[in-house]
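Enquirer: Sharing a model prediction with you, sequence too.
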Amino acid sequence: MPQLIVDVIADWNSEDIQNLGKLLDIKEEVTPEGIANKLKWFYHSKTIASIEQNVLSVWDKLKKKTDSENDVEALREIPSYDELIIGACKQMDTYEENSTIKESELHLSLAVIIEALNKMKPKERVDFFVKQIDLQKITNESNIKGESYTGVLTTVAALGLAQASGFGIFLASTTALGFLTHAVGITLPFAVYSGLGSTIAFVIGPAGWLAAGAFFSWKLTKAEWKKIIPALIYIISVNSRKSN
C-alpha cells in the first residue's frame, strides 16, 4: 500500500521537520500536514488547477448554479510518497520497473551523485573520487547503531556499501543532499552531513561550481522537481539514519 507523506515523517524530531520545511521554502509554521500540502502543489501545477477552477466556475454560472463553489485545493490530491519517488526516478532517468521503493530511493540518490559528477570539472571529479572518509566517524556522529563500519575509504568505495545496507543508503543520500543543497543555494546545518568531513565540505563549500549548473528544468505547468527532489533526498537520508 502506498505510503502517505505524513506517515513517512511521522516520528521525526522538530529539527528534521524544520530542515525539510526550509528545503520546501515554507515560511509559516512547519508541520507534517503543511509539508504534504506543499509537495502536493510542487507536484501538481497550481496554474492548471486554477485554470480548471475558473472554467468550472464559469460553467456553474452559465448553468446558474449558485450553491456550489469549486475550490482549487480540492482539484488535486496529495501524492503518496511512493508516487513522488517513482516520479523523481523517472525525471532523473533512473526508473526501473518492479524496483521496490527502497531500491528506488537508492537509485535516485546515486542518480543525483552521477548528475553532479557529470557537471564537475575534471579536477573536481578527481577530488571526489580520491577523497577519503572515515566510516567509524560517520556512524558515531550520526548515531547510527547496528553493524559496525570501520576504516578509511575513498568516497566511491564507501558508497559501495549502498548495495547491501541501510547505512549505504544513508551515505549515498546524504552525499547527494550535499550536492543538491549547494546547487540550489540552500544552507542546512552542517550536522545534517554528520561525519562526511572533507568530502561534504568541498561539495557544499564556497566555490559555487555546481550552483551555475541547472540540475532540473520544468515548465510552469509541470512538477517542480528542483524543489521536490532535494526534499525527497532529505527524507531518504533522515529515515535511513533512523533505521540503522
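Expert: Received it, and whenever you're ready, just let me know what you need.
Enquirer: all contacts plus neighbour counts: C-alpha atoms, from now on.
Expert: OK.
Enquirer: contact partners of stretch 120-139?
Expert: Stretch 120-139 has contacts (Cα atoms under 8 Å, 6 or more residues apart in numbering) with 117, 145, 148-156, 158, 194-199, 209-210.
Enquirer: filter those to the buried ones?
Expert: 117, 149, 155, 158, 194-197, 199, 209-210 (16 or more other Cα atoms under 10 Å).
Enquirer: of those, closest to Lys226?
Expert: Checking the buried ones among the contacts of stretch 120-139 against Lys226 by Cα to Cα gives Leu210 as the nearest, at 13.9 Å.
Enquirer: quick one, what contacts that closest one?
Expert: Shown in contact with Leu210 (Cα under 8 Å, 6+ apart): 116, 119-120, 179, 182-183.
Enquirer: how about stretch 2-16: buried residues?
Expert: 4-6, 9, 12, 16.
Enquirer: out of these, who's nearest Ile85?
Expert: Ile5 (11.0 Å).
Enquirer: sorry, back to before: what's the farthest-apart pair in the buried residues of stretch 2-16?
Expert: Using Cα to Cα, those span at most 17.5 Å, a distance reached by Leu4 and Asp16.
Enquirer: Can you list the buried residues in stretch 48-56?
Expert: Within stretch 48-56, judged by 16+ other Cα under 10 Å, the buried ones are 49-50, 53.
Enquirer: Stretch 236-244 now?
Expert: Result for stretch 236-244 [16+ other Cα under 10 Å]: buried residues 236-242, 244.
Enquirer: Helices of this structure, start to end?
Expert: Taking DSSP state H as the criterion, the chain carries its helices at 5-8, 14-23, 32-43, 46-62, 81-91, 101-119, 122-130, 135-141, 155-159, 166-183, 197-203, 225-242.
Enquirer: List only buried entries from the contacts of Leu210.
Expert: 116, 119, 179, 182-183.
Enquirer: Among those residues, which one sits closest to Phe42?
Expert: Ala183 (18.4 Å).
Enquirer: Does the closest one touch Ala211 like I think?
Expert: Yes. The pair Ala183 and Ala211 passes the contact test of Cα atoms under 8 Å, sitting 4.1 Å apart.
Enquirer: For Ser240, which non-adjacent residue is closest in space?
Expert: Leaving aside its chain neighbours, Ser240 sits nearest to Phe170 (5.1 Å; criterion: Cα to Cα, 6 or more residues apart in numbering).
Enquirer: and here's the other structure:
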Amino acid sequence: MAYRYDPDLEFLEKIDSVDLNDLVSCLTHDKDGSARLTEELTGTELFKKHHPDHHQYWELIAAEIQCFGANTFVTLFRGGKGVEYREILIDVCDKMKVNYNKDSSVEVIENNLLLKVLKDALDKMPADELRKLAESVGMKNIHLFTPESMLGVFQAVFRAGGFKSYQLTLVIVNAILKAMIGRGLSFAGNAALTRSVAVLTGPIGWAITGAWTAVDIASAAYRVTIPAVIQIAALRQKHLYGRQADDISFS
C-alpha cells in the first residue's frame, strides 16, 4: 500500500487525530465492529507505532482510501497504489445516481451527493417536519414548505459556505452514517451543530436503506467507499470552516 499524491486528500494532513477517528474506524472495521479482512492500515509499522495519533500516518489513511477505491474499479494490483479520490467520489456518485458536473471541484461534487440524499429525504417529509427542519437550522421567513423550495434553500446554503453550510453538512452526514454503519460522527456532538439531527434521521434513514441494499449487493468495496466519502465530505467542510473562522479572527 502506497499513497498516490492526491490534491483532494492533502487537506487530511491538517486534520486533528481525534477528528480522524471515525474515518479510520470505517476503514478498519465492519459495521458490527469486526476487523476488515482486506484492510492494510493496521498492519503498517507507522500505525503500530503511533496509533491512535492518526495525524502521524495520515498519508497511509489516504492510501487505504485510494486502494479501497481501486477495488471498486476492479484494479488487479491491490497492494500497490490505488486511484485518486476524485475518481472514487465520481464512482460513488454514479452508484448513488447523483446529478453532477464531472468538471466541478470535489467540494461541489460532494455537496451534490449530500443534496441527493437530502432530496430523497425531503420528498418523504410532511410540511410540518419541513418547517421544523428549516427552523432547526435557523431558516426564517420561509412561507412555502415544499420539498422543492426547501431543497433550493439548502442549495443556497451550500453555495454560500460558512457556518450554515458546515452545520448542514454535519447534520446530513451524521444521519447518513447512523443509517449506514450504525453510528454518527464523534465530532458532531455540539448541540448548536446537530439540533436538527432528530428531524432528519428518520427520513434520511428511509431514503438510504433502499439505496444501501442495492449497493451492498453490488460490491463489498462500496461498504467502505460510500461511508468514507461521506466522512471525507464532513472533514473537508470542517477544515474549510475552520480556515474561514481563522481568517475572520485575524482580519
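Expert: Sure, I can see it. This structure is a prediction, so every number in the text was calculated from the model and none was measured.
Enquirer: want to try TSV for the buried residues of stretch 2-16 of the first structure, with distance to Leu135 of the first structure as columns?
Expert: Shown next, in TSV, are the buried residues of stretch 2-16 of the first structure (distance: Cα to Cα, whole Å):
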residue	distance to Leu135 of the first structure
Leu4	32
Ile5	30
Val6	31
Ile9	26
Trp12	24
Asp16	23
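Enquirer: Of all the helices of the first structure, which one is nearest Asp71 of the first structure?
Expert: Using Cα to Cα, the helices of the first structure put helix 46-62 closest to Asp71 of the first structure, at 6.9 Å.
Enquirer: circling back to that earlier point, quick check, nearest of the buried residues of stretch 48-56 of the first structure to Lys102 of the first structure?
Expert: Among the buried residues of stretch 48-56 of the first structure, Ala49 lies closest to Lys102 of the first structure (Cα to Cα), at 31.5 Å.
Enquirer: wait, isn't that closest one in contact with Val72?
Expert: Yes. Contact criterion Cα under 8 Å: Ala49 of the first structure and Val72 qualify, at 6.0 Å.
Enquirer: Tell me how far Gly178 of the first structure lies from Ser237 of the first structure.
Expert: 11 Å (Cα to Cα, to the nearest Å).
Enquirer: Could you tell me how many residues sit around Asp247 of the second structure?
Expert: 10 (other Cα atoms under 10 Å).
Enquirer: Okay, angle between whichever helix or strand it is part of and helix 85-95 too, please.
Expert: Using DSSP states H and E, Asp247 of the second structure sits in helix 222-250. Following axes from the mean of the first three to the mean of the last three Cα atoms, to 10 degrees, one obtains 120 degrees for the angle between helix 222-250 of the second structure and helix 85-95.
Enquirer: Which secondary structure elements does helix 222-250 of the second structure sit against?
Expert: Packing contacts for helix 222-250 of the second structure, counted by 3 or more Cα pairs under 8 Å, 6 or more residues apart in numbering; DSSP states H and E, involve helix 21-28, helix 58-72, helix 85-95, helix 106-122, helix 162-181, helix 197-218.
Enquirer: Serialize these to CSV and add fields for distance to Leu133 of the second structure.
Expert: Below are those laid out as CSV (distance: least, Cα to Cα, whole Å):
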stretch, distance to Leu133 of the second structure
helix 21-28, 26
helix 58-72, 33
helix 85-95, 25
helix 106-122, 10
helix 162-181, 11
helix 197-218, 6
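Enquirer: most tightly surrounded among the ones you listed?
Expert: Mean neighbours per residue, mean count of other Cα atoms under 10 Å, is largest over these for helix 58-72, with a mean of 25.
Enquirer: by how many degrees do it and helix 21-28 diverge?
Expert: Going by the same axes, to 10 degrees, helix 58-72 of the second structure makes 40 degrees with helix 21-28.
Enquirer: so what secondary structure elements neighbour helix 58-72 of the second structure?
Expert: Taking 3+ Cα pairs under 8 Å, 6+ apart as the contact cut, helix 58-72 of the second structure packs with helix 21-28, helix 85-95, helix 222-250.
Enquirer: Please report how far Ala234 of the second structure lies from Cys26 of the second structure.
Expert: Taking Cα to Cα, one finds Ala234 of the second structure at 14 Å from Cys26 of the second structure.
Enquirer: Lys81 of the second structure too?
Expert: Lys81 of the second structure is 20 Å from Cys26 of the second structure, by Cα to Cα.
Enquirer: if we can go back for a sec, of all the helices and strands packed on helix 58-72 of the second structure, which lies closest to Val106 of the second structure?
Expert: Judged by Cα to Cα, the one of these that comes nearest to Val106 of the second structure is helix 85-95, at 6.4 Å.
Enquirer: What range does that closest one cover in the first structure?
Expert: Mapped onto the first structure using TM-score structural alignment, helix 85-95 of the second structure spans residues 81-91.
Enquirer: Mind reading off the mean deviation between that stretch and the second structure?
Expert: Once the two are superposed, stretch 81-91 of the first structure sits an average of 2.4 Å from its aligned residues in the second structure (mean Cα distance after the TM-score superposition for the first structure).
Enquirer: next one: that stretch to chain centre, how far?
Expert: Distance, stretch centre to chain centre, for stretch 81-91 of the first structure: 10 Å (Cα atoms, centre = their mean, to the nearest Å).
Enquirer: and if you look at stretch 107-122 of the second structure?
Expert: On the basis of Cα atoms, centre = their mean, stretch 107-122 of the second structure is displaced by 10 Å from the centre of the chain it belongs to.
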